[in-house]
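Undergrad: Quick one: sequence plus predicted model below, questions after.
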Amino acid sequence: MSRSVVQGGWAVLRLRKFRLALMSRFLLTIAFQMLGVAVGWQVYAITGDPLDLGWVGLVQFVPILLLGLLGGHVADNFNRIHVLTACLGLVLVCCVALSVLAMSEVAAVWPILMVLAMLSVARAFYAPTAQALLSNIVSQEQLPNAVGWWTTVWQIATVAGPAAGGLVLIAGSDWVYACAALLTGLSISLMVQIRIGTRPRRREPVSWAALTGGLRYVWSNKVILGAISLDLVAVLLGGVTALLPIFATDILGVGPVGYGWLRSAPAVGAVCTGLVLAQFPIRRKIGRTMIGAVAVYGVATLVFGLSELYVLSLAMLAVAGAADMVSVFVRHNLIQLATPDEMRGQVAAVSSVFIVGSNELGEFESGALAALIGVVPCVIVGAVGTLVVTGASWVLFPELRRTDRPRDAFRAALPSD
């Protein structure tokens, strides 16, 4: 890459490696979103029990919890393109397996859960490696814009994926899984075209110290710790994705297509926000901005839980998605710009275990709590909890509150003289 870097939001798209990685991520995310739509609908159709929707989340959380730190170690010690290609191959196998199960009209949930567990193994290695890959294909100056496009394209896919999944779901779950397999295959074909140059360094053997290096770095950097912790609690308490099949069928009275748009609505708001952030990244007062965004997320979730109007529910999910996009943008920038390259995979793994894992654990929490107290009270309790934690973070993480620029987080990790 030339050292003369052209500035501007669109300049990073001129890099072929970045375009290939971006499109590979786009296709894979659509595949994941389509899988999420089909699995939730299929499981609820089989049992009609909210708790089973919770099990879908839990079975995907456990592999991320157990293997997430190892995924970060692998990302920092092996060729990241090779790791990502292997992960995509496992995802393809899982898509095919789910399609076969759907065509067989399986009447039990456990075979689906087993395949989802294997899918989550791939995610445990894919997530930290994909996040760490950015530093290999763009310059430091272009990272904020690259993160903006990285998250925006992901959100665009989370709009297209559920909407497409809802449409294809009319034909049957097996067709959704087959489409996801095709998209994953295309994602692999793009990923294998990327060539990256890595600085030669001694490969660190697997050890407890190596696996927990990212944890120690995050603990020593209170800004990143605060950002990850705040995002974790917001996702854990305020997430409603697992309950959307119930809202679609029992509360709002819409079918598969309406359900697909409910799944897409958060991403619609996120895409609009992400397009702005890709052109005009947040460069000042990022700590206060993140805390404020999580508060907006909590309020939007609360209104969604109280709504019985389809249009209002869509609007509140879109607002929640826009707020979440701001939070994700700040967190990704903090991790990319405040972490040494040799530790980016490990720190990204910590973020994945906390954030990606909490998505799945949050789905289990939502399903279990909804089975206990009801769907609407479950959402209200989660939204109020999110607002309480957001207020507490203002006091508990003063370093995050005072952070003005991403580079401030890097200085926060340096030992004082």
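TA: Noted; the coordinates are in hand.
Undergrad: only C-alpha atoms for contact and neighbour calcs from this point on.
TA: OK.
Undergrad: what helix or strand is Gln42 on?
TA: Element membership for Gln42 (DSSP states H and E) is helix 16-47.
Undergrad: by how many degrees do the next helix or strand after that helix and helix 16-47 diverge?
TA: Using DSSP H and E, the helix or strand that follows helix 16-47 in sequence is helix 50-77. If you take axes from the mean of the first three to the mean of the last three CA atoms, to 10 degrees, helix 50-77 sits at 160 degrees to helix 16-47.
Undergrad: what angle separates the helix or strand just after helix 50-77 from helix 50-77?
TA: Downstream of helix 50-77, the next assigned helix or strand under DSSP H and E is helix 80-103. Relative orientation of helix 80-103 versus helix 50-77 (the same axes, to 10 degrees): 160 degrees.
Undergrad: What residues does Val233 make contact with?
TA: Thr386, Val389 (CA atoms under 8 Å, 6 or more residues apart in numbering).
Undergrad: Could you check how far it is from Thr386?
TA: 7 Å (CA to CA, to the nearest Å).
Undergrad: Could you do Ala370 as well?
TA: From Ala370 over to Thr386 (counting by CA to CA), the distance is 17 Å.
Undergrad: Which of the two has more residues huddled nearby?
TA: Counting neighbours by other CA atoms under 10 Å for Ala370 and for Thr386 shows that Thr386 has the greater number, 29 against 20.
Undergrad: A further structure is provided below for comparison with the first:
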Amino acid sequence: MISFEPLKVLKNQEYRNLLSGRFFLIIAFRMLATLLGWWVYQLTKDPLSIGLIGLSEVIPAVGSALYAGHVIDNNEKKKMLLMCNYAYVFLISFLLIPAFLGHRLHFSGHEITYFIYGIIFFTGICRAFLGPLVPSMIPKIVKMENLPYAVTMNQATFLTASVSGHAIGGFLIALITIKYTLVVIICSMIIASFFFWSLNKQFPVVKHDEKPEVWKSIKEGLSFIVRTKEILGAQMLDMFAVLFGGAVAMIPVFASDILKVGSEGFGLLNAASDIGSMCIIIFLSLVPLKKNQGKILLCVAAGFGLCIIGFGLSKLYWLSFGFLMLSGMLDGISVVIRGTIVQLKTPDELRGRVMSVNSIFIMSSNELGQFESGVMAKIFGVARSVVIGGALTLGTAIFIGSTSPKLRKMEY
């Protein structure tokens, strides 16, 4: 039965401001990811070069994540959110140099590519802090009984922005070229900051007279995750499933060389999985999952792998779009289950550290998955590498499901 009870969380003005700021920020990030994948591939014509974008970001992001969690739990969160937002604006602005002046300064394609990798390396450090901040702020803004609904709405906002960003990015590249698309991306980041300014300050939960030592603080967060088997199992499943099933990273190659649909078709294909995720999360906002969340999580992970196999085998644009959209629907269910479990089971004083570890799993699966896809494509060919990745994702879901009884029985 459809219920509009979950939508009442949107009556909270501060929560709406947080979601609005995140919406414009995620649009910017997705447009940027779309633009960089297309730009680098046009410069190099090498699938591995796309994978190196993810590697350039994930190394500093994962390396900084545990420390970022400690800092988030021991400092005022609104100030950190704004600092990270403006750091992104500053760093991405440097990409305007090769975009507008590359030919005039006689930059080669490889020089521009290396410059992009360098900028993305530094944005990875910002991401280590920014990624856990918004989820860790939500429980202080909404009531605890509304937290599951707030988590679902947060994911719906994220995916709506992802769909918009991927699609708009592809269209803007075709319509106004790469350099002016970068200007739009930077403007979107600045708009996000206006909403963040309206948030209330969130000071840390202080338990001691002095701040704890960094390593002791990090260890406390890690120990909590290891003890909480449902969180650990769900994160491991997501990490390995998406790591092996990172077909999205190869979409520029499929659009350009296999399906031959150009930048417009690339934008839609790039948004297909997010469209599916957005549709299912909107549905789950009205019809929440009531039971058997662990079994559902395992089933959707296996289905995700099958969709990736289908995408790798497809030679038809509409069929490829359908497989990616269905994979996004299954991934959307997984996102809601995992996000709700993490929020409900984590105490306030540990949220930054737990969300930072969660971000490591997410970044490891997405960005390392992007790199893994590039390497596999180089070795086996693009289509064959995607099929192999889908098969490994399916195998991972079966293995974790058969060896993790707590995850199978998980409910909230």
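TA: Yep, that arrived. Everything numeric here is computed off the predicted structure, so don't read it as measured data.
Undergrad: quick one: TM-score?
TA: The pair, once superposed, lands on a TM-score of 0.94 when counted by TM-score structural alignment, normalised by the length of structure 2; 400 aligned residues with a CA RMSD of 1.4 Å.
Undergrad: any idea which helix is longest in structure 2?
TA: helix 147-197 (DSSP state H).
Undergrad: tell me the angle the very next helix or strand once past that helix makes with helix 47-73.
TA: Using DSSP H and E, the helix or strand that follows helix 147-197 of structure 2 in sequence is helix 214-227. Put simply, helix 214-227 of structure 2 runs at 110 degrees to helix 47-73, going by the same axes, to 10 degrees.
Undergrad: which helices and strands does helix 214-227 of structure 2 pack with?
TA: Applying 3 or more CA pairs under 8 Å, 6 or more residues apart in numbering; DSSP states H and E, we find helix 214-227 of structure 2 packed against helix 47-73, helix 229-244, helix 351-380.
Undergrad: and the longest one, how far from structure 1 on average?
TA: In this case it means helix 351-380 of structure 2. Here the mean offset of helix 351-380 of structure 2 against structure 1 after fitting is 0.9 Å, by mean CA distance after the TM-score superposition for structure 1.
Undergrad: What range does that helix cover in structure 1?
TA: Under TM-score structural alignment, helix 351-380 of structure 2 corresponds to residues 344-373 of structure 1.
Undergrad: cool, the first one as well?
TA: The aligned range for helix 47-73 of structure 2 in structure 1 is 50-76, by TM-score structural alignment.
Undergrad: mean shift of that stretch relative to structure 2?
TA: Relative to structure 2, stretch 50-76 of structure 1 is 1.0 Å off (mean CA distance after the TM-score superposition for structure 1).
Undergrad: buried residues in that stretch?
TA: Buried residues in stretch 50-76 of structure 1, defined by neighbour count with 16 or more other CA atoms under 10 Å: 50-65, 67-76.
Undergrad: Number of residues surrounding Gly381 of structure 2?
TA: 13.
Undergrad: Look up how far Ser320 of structure 2 lies from it.
TA: Using CA to CA, we find Gly381 of structure 2 at a distance of 17 Å from Ser320 of structure 2.
Undergrad: for Phe29 of structure 2, same thing?
TA: Distance from Phe29 of structure 2 to Ser320 of structure 2, by CA to CA: 24 Å.
Undergrad: swap in Ala87 of structure 2?
TA: From Ala87 of structure 2 to Ser320 of structure 2 the distance is 37 Å (CA to CA).
Undergrad: And these two? Which one has more around it.
TA: Counted by other CA under 10 Å, Ala87 of structure 2 and Ser320 do not tie: Ser320 has more neighbours, with 21 against 17.
Undergrad: Which residue is the nearest non-sequential neighbour of the aligned partner of the more buried one in structure 1?
TA: Alignment note (TM-score structural alignment): Ser320 of structure 2 maps to Ser313 of structure 1. Leaving aside its chain neighbours, Ser313 of structure 1 sits nearest to Phe304 (5.2 Å; criterion: CA to CA, 6 or more residues apart in numbering).
Undergrad: Please identify which helix or strand holds that neighbour.
TA: Phe304 of structure 1 belongs to helix 286-306 when elements are defined using DSSP H and E.
Undergrad: and the counterpart of Ile280 of structure 2 in structure 1, what element?
TA: Aligned against structure 1 by TM-score structural alignment, Ile280 of structure 2 finds its counterpart in Thr273. Per DSSP H and E, Thr273 of structure 1 falls inside helix 256-279.
Undergrad: now the angle between helix 16-47 and that helix, please.
TA: 150 degrees.
Undergrad: mind listing what's buried in helix 256-279 of structure 1?
TA: 256-278.
Undergrad: Give me the residues contacting the helix holding Phe304 of structure 1.
TA: Residues outside helix 286-306 of structure 1 that contact it (CA under 8 Å, 6+ apart) are 227, 230-231, 234, 238, 240, 312-313, 316-317, 319-321, 323-324, 326-327, 330, 376-377, 379-380, 383-384, 386-387, 390, 393-394, 400-406.
Undergrad: which position in structure 2 aligns with Pro256 of structure 1?
TA: Under the alignment (TM-score structural alignment), Pro256 of structure 1 maps onto Ser263 of structure 2.
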